[in-house]
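A.B. asks: Only the shape, not the letters, is given here:
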């Protein structure tokens, strides 16, 4: 038998170095999650509360993205943070400014997906309209976003990150070494009225808004945050109890027959169920009214009869009605109501005792107006496992159905 040649150092296999564990993004972690993450990374439990507050203030009060700038932390602790964590917000791919000053951001998130964010300035203040999903499942027939299929939910970090990147662009963070700004805020209001149905992504939306409302960070009052829903009835009580923000309802019709066409979720949660949930909404009062959004569609929902039916429908609910002149987009089958028709509708609502402002269209020239948002690149529908893998999210639970078993919704 021929002896095997001796193994020389040159011939020995080189052991593969284990890949470094992925660093965790701190943006989007709630306070309890942040504290737990810091402890897991080696922060002594006795120091965890203090460190949590320090890091939180750097992230959300000062807008710092570099651990080296967290000057009240020791150098070795900053090095530890860099080893375990990152600070990342979505990437601005394109920024477009309307003639009226409205800014639209095309924003890229994990997996290469894109959403749109809109900033609407008004007398030194401004409203930021943010997205909660890539695409939408609701297919409301008048809404441009609804023509884009749902790709995935945004994470809490991707939602609050939209506020942070807008503050970057507007220069709203305090200058390094100076106290937080106390002048009128450029982003004075946040509305969850961008792409997607927020209540179909409840947990991430809730966590992002709790971060936004925290007094030691972005510190935006809950009364300055409005969540707009098409009527996901089971989540409305949770919204009041767990977020406590203002509520807006995309109503758009006063009969189930018409609303089934315009807002298909009405087939699942018809008007009677929706209004019952709204009458029980926590904090409902004359000072914290529900907003009903009503897009004005020529010859569809804009008659005097529609206006009278609307005020009867919402009777007893402290509310205001935002009348929205329809914002047209290519291929849409609807037209904007004539201005005198909108004013006549508003007059009936106003005489019934409800505020009925007519929303001034903003950002139409850059397709940033209400109902016009739609990301520039549409993604093919992928299964939820591929989407989760692309975004670096945990794999969803697989559902195994027995043969001939009915679907459960």
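C.D. replies: Yep, that arrived. None of the values given here were measured: they were computed from a predicted structure. Numbering: from 1, shown residues only.

A.B. asks: CA only for contacts and neighbour counts going forward, please
C.D. replies: Noted.

A.B. asks: who are the neighbours in contact with the closest residue to residue 326 other than its chain neighbours?
C.D. replies: Leaving aside its chain neighbours, residue 326 sits nearest to residue 336 (4.7 Å; criterion: C-alpha to C-alpha, 6 or more residues apart in numbering). Contacts of residue 336 were listed using C-alpha atoms under 8 Å, 6 or more residues apart in numbering, and they are 296-298, 325-328.

A.B. asks: dropping in the other structure now:
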């Protein structure tokens, strides 16, 4: 079997190509063809001698995503892609055109094993982790589309299907690849990673020296509610997660964002907002309120607009930095997992 060369760091690729008799300096040419010019075949690498290209083709392969389905929002700002891999599995990746740039929401796993009741990604459980190359391929697929418009990917949010910290090594490698000049040359500060709160791995991440934005899925103001909607809370309580977030800020100098999905009748009352204030007041953080996308299979619904505004007001009056996530792509089911589940059901 041929080795998939897509998704390797420069130093990893150097070792491989030298082992088949190709000069080390050729590595820079190869990675630029793969990650900047997005070629599908070694034969397209025209600044390499034909004999070298043949050596590469005989030893290695280039595995990238293929488009299975695409949904465009009516306003043209959001596009949702169902992207397939060589083993037949697929994930969703979303392009969001925003005033501050083009953001791509990337999946880190096929499915998800975290069991959060408000998320469609977890309905069919975890299938497998994605490799660094499979995550990178999602981004570069969209980057090639943007290049045709004279644009590029400006921000990456690892908030698609899966728990990134449960696929730690591949996710870190993916982030490092995106930062490399021979790839996307993206600042670490333009990368956001969202986690349900695996405390020991948050601490591990804080020691990586990567100044990425950490976003924590809190979604409840107390352990009773959080445990009922997020099984991870059985292992890591809210107080432990907030303490880990504080350590992350101390180690990296980066402000943590807490995501709070508002679900009608579960966590959207004024009292819940006051409890959240007690947890977070005085901390240098952001709160991102996310009115839930209806998940029919779970019977969960979006709160009425006055409930959302009231919850926001309680936080704002108590000097909590808060935003309500601008809804993008609701008409194309842009929430994680919905398009993949529909495809699986068919």
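C.D. replies: All right, it came through fine. Fair warning: this is a prediction, and the values are worked out from it, not measured in the lab.

A.B. asks: Now which residue in structure 2 aligns to the residue nearest to residue 326 of structure 1?
C.D. replies: Aligned against structure 2 by TM-score structural alignment, residue 336 of structure 1 finds its counterpart in residue 302.

A.B. asks: So its match: helix, strand or coil?
C.D. replies: coil (DSSP: H, G, I helix; E, B strand; the rest coil).

A.B. asks: And it, how close does it get to residue 331 of structure 2?
C.D. replies: For residue 302 of structure 2, the distance to residue 331 of structure 2 (C-alpha to C-alpha, to the nearest Å) stands at 15 Å.

A.B. asks: Helices of the stretch 201-346 of structure 2, start to end?
C.D. replies: Under the criterion DSSP state H, counting those that start in this stretch, helices of the stretch 201-346 of structure 2 are mapped to 223-229, 238-252, 270-280, 305-317, 338-345.

A.B. asks: And for the stretch 101-250 of structure 1?
C.D. replies: Secondary structure of the stretch 101-250 of structure 1 (DSSP H, counting those that start in this stretch): helices located at 156-170, 202-213, 236-238.

A.B. asks: Redo these as TSV? Include mean neighbour count and distance to residue 127 of structure 1.
C.D. replies: Output for the helices of the stretch 101-250 of structure 1, formatted as TSV (neighbours: other C-alpha atoms under 10 Å; distance: least, C-alpha to C-alpha, whole Å):
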stretch	mean neighbour count	distance to residue 127 of structure 1
helix 156-170	21	11
helix 202-213	22	14
helix 236-238	17	23
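
A.B. asks: For residue 342 of structure 1, which of those is the nearest?
C.D. replies: Closest to residue 342 of structure 1 of the helices of the stretch 101-250 of structure 1 is helix 236-238 (C-alpha to C-alpha; 29.4 Å).

A.B. asks: list the helices and strands the closest one packs on?
C.D. replies: Helix 236-238 of structure 1 sits against helix 271-279, with contacts defined as 3 or more C-alpha pairs under 8 Å, 6 or more residues apart in numbering; DSSP states H and E.

A.B. asks: give me the stretch of structure 2 that the helix it packs on matches.
C.D. replies: Residues 238-246 of structure 2 are where helix 271-279 of structure 1 lands when matched by TM-score structural alignment.
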